[in-house]
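A.B. asks: Need a 3D model of the following:
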Amino acid sequence: MTTSTAAPPPPPAARAATPPEPPSAGRRRQRKGSMRRREAITGLLFVSPWILGFLVFTLGAMVYSLVISFSRYQLATDTARPAGLANYEALITDPKIAIALGNTLYYAVLAVPLEIALALGLALLLNSVRRGAGFFRTVFYLPKMTPTVATASVFLLLLNGSTGAINRGLAAIGIDGPDWLLDPAWVKPSIVLMTVWGVAGTMVIFLAALQNVPKELHEAASIDGAGAWRRFWHVTLPLISPAVLFNVLVLTIAAFQIFDQAFLLFHRTTGTGSSDASLFYAIYLFEQAFRQFNFGFAAAMAWLLFVIILVISIIQMRVGNRFVYYEGGDR
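C.D. replies: Got it, this is the predicted structure:
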């Protein structure tokens, strides 16, 4: 009987020896690293004025306002006494807070869709212009360049109930115009009219988005028999949906911070208009801070507004991202 002996396993394959790195490659890598550091330092130096301004005037002011929102701070006496949650409890008990929030929400619901529709319509109109496009874009953008004080002065004349140009135009066609500046039911629509006058900034964003829509898609849809409305609904609107969401977010934030138009039309002088109908949240915050000098309560109001805008923005982002088309495919 013969016994077989197992053959020894073959020796492991010898690994290929890695050639040593030449000194020139190491020096190039060091130069690239130092160049990146210099570029980073240079970039930080260029943006350092903005960073310093943000830390001092934005973040620092926010932190300070949060601190004084828990205190009774009167500017006249320059004293701050701890108040705990008293200012936030006053937000619940003050009836004017509910009125101001209601007016602001009513204005936002009325103004934002109208601004979006008007800006998109103007952008579509300007996008279709071939001759004199630059001239028409400049003309449509001029109202945005007009100072708000000048615009308010014009609208005070236009919206005058007895001698205003708008009511005179309505009377010419047999319509009895409302008392825009005195009737509480027409106070907020009058402010919306003044707001949409400066809709050119939103229009420019829509125009830029429309010019990035590939013409080949419109041509293909037209060959397939799609009309103008179907091409807009199924081609144009999905491709500009990121711009729509951005404008909705920005306009909503601006609507909840409405101040200039309402202040110039109704609160610049006492006794003008209906105080409750034109009492927006930012107006009431201004009155508490700079007329009543109740900075603690005003700071609490500011933080409540911050939370409201934050919640609404998150909801809009969550809902809007379901309908927004991104070219990369990610939502």
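A.B. asks: Could you use CA atoms for every contact and neighbour count after this?
C.D. replies: Will do.
A.B. asks: ok, residue 111 - contacts?
C.D. replies: 192, 195-196, 255 (Cα atoms under 8 Å, 6 or more residues apart in numbering).
A.B. asks: Would you indicate which residues of the helix or strand in which it is found are buried?
C.D. replies: Per DSSP states H and E, residue 111 falls inside helix 95-127. For helix 95-127, the neighbour count (16 or more other Cα atoms under 10 Å) marks 96-97, 99-108, 111-112, 114-116, 118-120, 122-124, 126-127 as buried.
A.B. asks: Which parts of the stretch 201-331 of the chain are helices?
C.D. replies: 215-223, 228-231, 237-239, 241-256, 260-262, 281-290, 295-320 (DSSP state H, counting those that start in this stretch).
A.B. asks: er, the stretch 51-200 of the chain actually
C.D. replies: Using DSSP H, counting those that start in this stretch, helices in the stretch 51-200 of the chain cover 60-68, 86-93, 95-127, 133-145, 148-158, 165-172, 184-196, 200-211.
A.B. asks: Turn these into a markdown table, columns for distance to residue 32.
C.D. replies: Output for the helices of the stretch 51-200 of the chain, formatted as a markdown table (distance: least, Cα to Cα, whole Å):
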| stretch | distance to residue 32 |
| --- | --- |
| helix 60-68 | 37 |
| helix 86-93 | 55 |
| helix 95-127 | 45 |
| helix 133-145 | 45 |
| helix 148-158 | 51 |
| helix 165-172 | 67 |
| helix 184-196 | 52 |
| helix 200-211 | 37 |
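A.B. asks: One more sequence to fold, the one below, so I can look at both together:
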Amino acid sequence: MATVTNSPALRRKAVRTRLRTLGFLSPWLVGFTVFFGYPLVATVYFSFMHYNQIETPTFVGLRNWRYVFEQMPLFGPALWNTLWLVVVMVALRVVFGLGIGLLVTKVKSGVGFFRTAFYLPYLAPPVAATVAFVFLLNPGTGPVNDILGTIGISAPNWFNDPTWAKPSLVLLSLWGIGDLMVIFMAALLDVPKDQYEAADLDGAGAFHKFRYVTWPSITPIVMFAVVTGVVQTMQYYTQALVAGKLASGVSIGPGSVIQPGYPDHSTLTVPQLVYSLGFQNFNTGAACVLSLVLFAIAMAVTTLLMRRRAGLLSAED
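C.D. replies: Coordinates of the predicted model:
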């Protein structure tokens, strides 16, 4: 039996099988190596170097790491703002998206209109959507504050107030909730109808049907929405930068250097700090350190969410 198992023909067949498998995997392996593996290794390498993108990199050991954690005054506010947005924005987007999905699936007439109305803001480019939203919430000329004033509500300064700047960004993200609405609608429409019929026969109310029928069926989609939301929010850059710049009243033009964080560093995020350090101040080493910190946090949060004890997936899933 050993002679048959180790025959040259079987070994050649095993080699051909491995090569065929490697051939099918090669597009993914090339993409992973070029777009993830090499950038990650290069980022780790440059985090220990002094490199201004002009001169030859020189080894400086842990100097960049000490600078980021001990001497950079904006690292703490940027990290806090990023984590705040991850917790609040992702949670509210998932809840709001699920609520809109439930609402649209229950509408008896005008379904197409409501689907279009909720999905259209998501199609707007991020910069254009942010410009429109900042205009709507402008404390001096925006229609939102005028409407609130006519009904006797004292309107905040929105993007011009450090207390309201991040909640304003959350409102902007909820305005463009169309992507999650479509995902949750597909999940809700895929719930087996016979389970709802069985729940009706048992006398279950709306809450119990959602708790014991709808929720177990859509928990994988909720997990997907939370994980992708965390990854996207960890990279939050454009909307916060444009909103802060427009609210500050400084014009954006060719050659202008944008200092992020207005007002009072309340909208400063770690990706903005990475760009400012790496491409405006040419401090590539410190920018790489911040990138690795952001990557480590994103991996830790994603790993925590993917664990079964996070409670989003049942043991059967």
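A.B. asks: Mind telling me the TM-score for this superposition?
C.D. replies: The TM-score (TM-score structural alignment, normalised by the length of the second structure) is 0.84; 294 aligned residues with a Cα RMSD of 2.7 Å.
A.B. asks: ok and the helix holding residue 111 of the first structure relative to helix 281-290, angle-wise?
C.D. replies: 130 degrees (axes from the mean of the first three to the mean of the last three Cα atoms, to 10 degrees).
A.B. asks: Mean distance of helix 95-127 of the first structure to its aligned residues in the second structure, please.
C.D. replies: Aligned to the second structure and superposed, helix 95-127 of the first structure gives a mean residue distance of 1.2 Å (mean Cα distance after the TM-score superposition for the first structure).
A.B. asks: Over in the second structure, find the residue span that helix aligns onto.
C.D. replies: Per TM-score structural alignment, the counterpart of helix 95-127 of the first structure in the second structure is residues 73-105.
A.B. asks: With stretch 222-242 of the first structure instead?
C.D. replies: Aligned using TM-score structural alignment, stretch 222-242 of the first structure spans residues 200-220 in the second structure.
A.B. asks: can you check stretch 197-210 of the first structure too?
C.D. replies: Under TM-score structural alignment, the match for stretch 197-210 of the first structure is residues 175-188.
A.B. asks: Stretch 61-72 of the first structure now?
C.D. replies: The aligned range for stretch 61-72 of the first structure is 39-50, by TM-score structural alignment.
A.B. asks: Okay, buried residues for the matching stretch please.
C.D. replies: Across stretch 39-50 of the second structure, burial judged by 16+ other Cα under 10 Å covers 40, 43-44, 46-50.
A.B. asks: chain center to it, what's the gap?
C.D. replies: 24 Å (Cα atoms, centre = their mean, to the nearest Å).
A.B. asks: Number of residues surrounding the equivalent of residue 144 of the second structure over in the first structure?
C.D. replies: Aligned counterpart of residue 144 of the second structure in the first structure: residue 166 (TM-score structural alignment). Using other Cα atoms under 10 Å, residue 166 of the first structure has 18 neighbouring residues.
A.B. asks: Would you confirm that residue 166 of the first structure contacts residue 159?
C.D. replies: Yes - here residue 166 of the first structure reaches residue 159: they are 6.3 Å apart, a contact under Cα atoms under 8 Å.
A.B. asks: Count the residues that sit near residue 37 of the second structure.
C.D. replies: Each residue near residue 37 of the second structure was counted by other Cα under 10 Å, and the total is 13.
A.B. asks: Identify the residues contacting it.
C.D. replies: So residue 37 of the second structure contacts nothing (Cα under 8 Å, 6+ apart).
A.B. asks: Distance of the counterpart of residue 263 of the second structure in the first structure relative to residue 187 of the first structure?
C.D. replies: Alignment note (TM-score structural alignment): residue 263 of the second structure maps to residue 274 of the first structure. For residue 274 of the first structure, the distance to residue 187 of the first structure equals 8 Å [Cα to Cα, to the nearest Å].
A.B. asks: now residue 206 of the first structure
C.D. replies: Where residue 187 of the first structure is concerned, residue 206 of the first structure sits at a distance of 29 Å (Cα to Cα).
A.B. asks: Now check the second structure for the residue matching residue 325 of the first structure.
C.D. replies: So residue 325 of the first structure corresponds to residue 314, using TM-score structural alignment.
A.B. asks: so its match touches residue 307, yeah?
C.D. replies: No - counting by Cα under 8 Å, residue 307 is not a contact partner of residue 314 of the second structure; they are 10.5 Å apart.
A.B. asks: Could you export the helices of the stretch 201-331 of the first structure as JSON lines, including mean neighbour count and distance to residue 143 of the first structure?
C.D. replies: Listed next are those as JSON lines, based on neighbours: other Cα atoms under 10 Å; distance: least, Cα to Cα, whole Å:
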{"stretch": "helix 215-223", "mean neighbour count": "13", "distance to residue 143 of the first structure": "30"}
{"stretch": "helix 228-231", "mean neighbour count": "13", "distance to residue 143 of the first structure": "29"}
{"stretch": "helix 237-239", "mean neighbour count": "19", "distance to residue 143 of the first structure": "26"}
{"stretch": "helix 241-256", "mean neighbour count": "19", "distance to residue 143 of the first structure": "17"}
{"stretch": "helix 260-262", "mean neighbour count": "20", "distance to residue 143 of the first structure": "14"}
{"stretch": "helix 281-290", "mean neighbour count": "20", "distance to residue 143 of the first structure": "24"}
{"stretch": "helix 295-320", "mean neighbour count": "18", "distance to residue 143 of the first structure": "27"}
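A.B. asks: Which of those sits closest to residue 23 of the first structure?
C.D. replies: helix 241-256 (50.1 Å; Cα to Cα).
A.B. asks: I'd like to know which elements that closest one is packed against.
C.D. replies: Contact analysis of helix 241-256 of the first structure by 3 or more Cα pairs under 8 Å, 6 or more residues apart in numbering; DSSP states H and E lists helix 95-127, helix 200-211, helix 295-320 as its packing neighbours.
A.B. asks: Reformat the ones you listed as TSV; add distance to residue 145 of the first structure.
C.D. replies: Shown next, in TSV, are these (distance: least, Cα to Cα, whole Å):
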stretch	distance to residue 145 of the first structure
helix 95-127	16
helix 200-211	9
helix 295-320	27
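A.B. asks: so which of those helices gets nearest residue 237 of the first structure?
C.D. replies: The nearest among those, by Cα to Cα, is helix 200-211 at 9.0 Å.
A.B. asks: Contacts made by the closest one with the rest, please.
C.D. replies: 115-116, 119-120, 122-124, 126-127, 140-144, 236, 240, 243-244, 247.
A.B. asks: Kindly recompute the last result at 6 Å.
C.D. replies: 119, 123, 141, 144, 240 (Cα atoms under 6 Å, 6 or more residues apart in numbering).
A.B. asks: Who are the contact partners of residue 84 of the second structure?
C.D. replies: Going by Cα under 6 Å, 6+ apart, residue 84 of the second structure touches no other residue.
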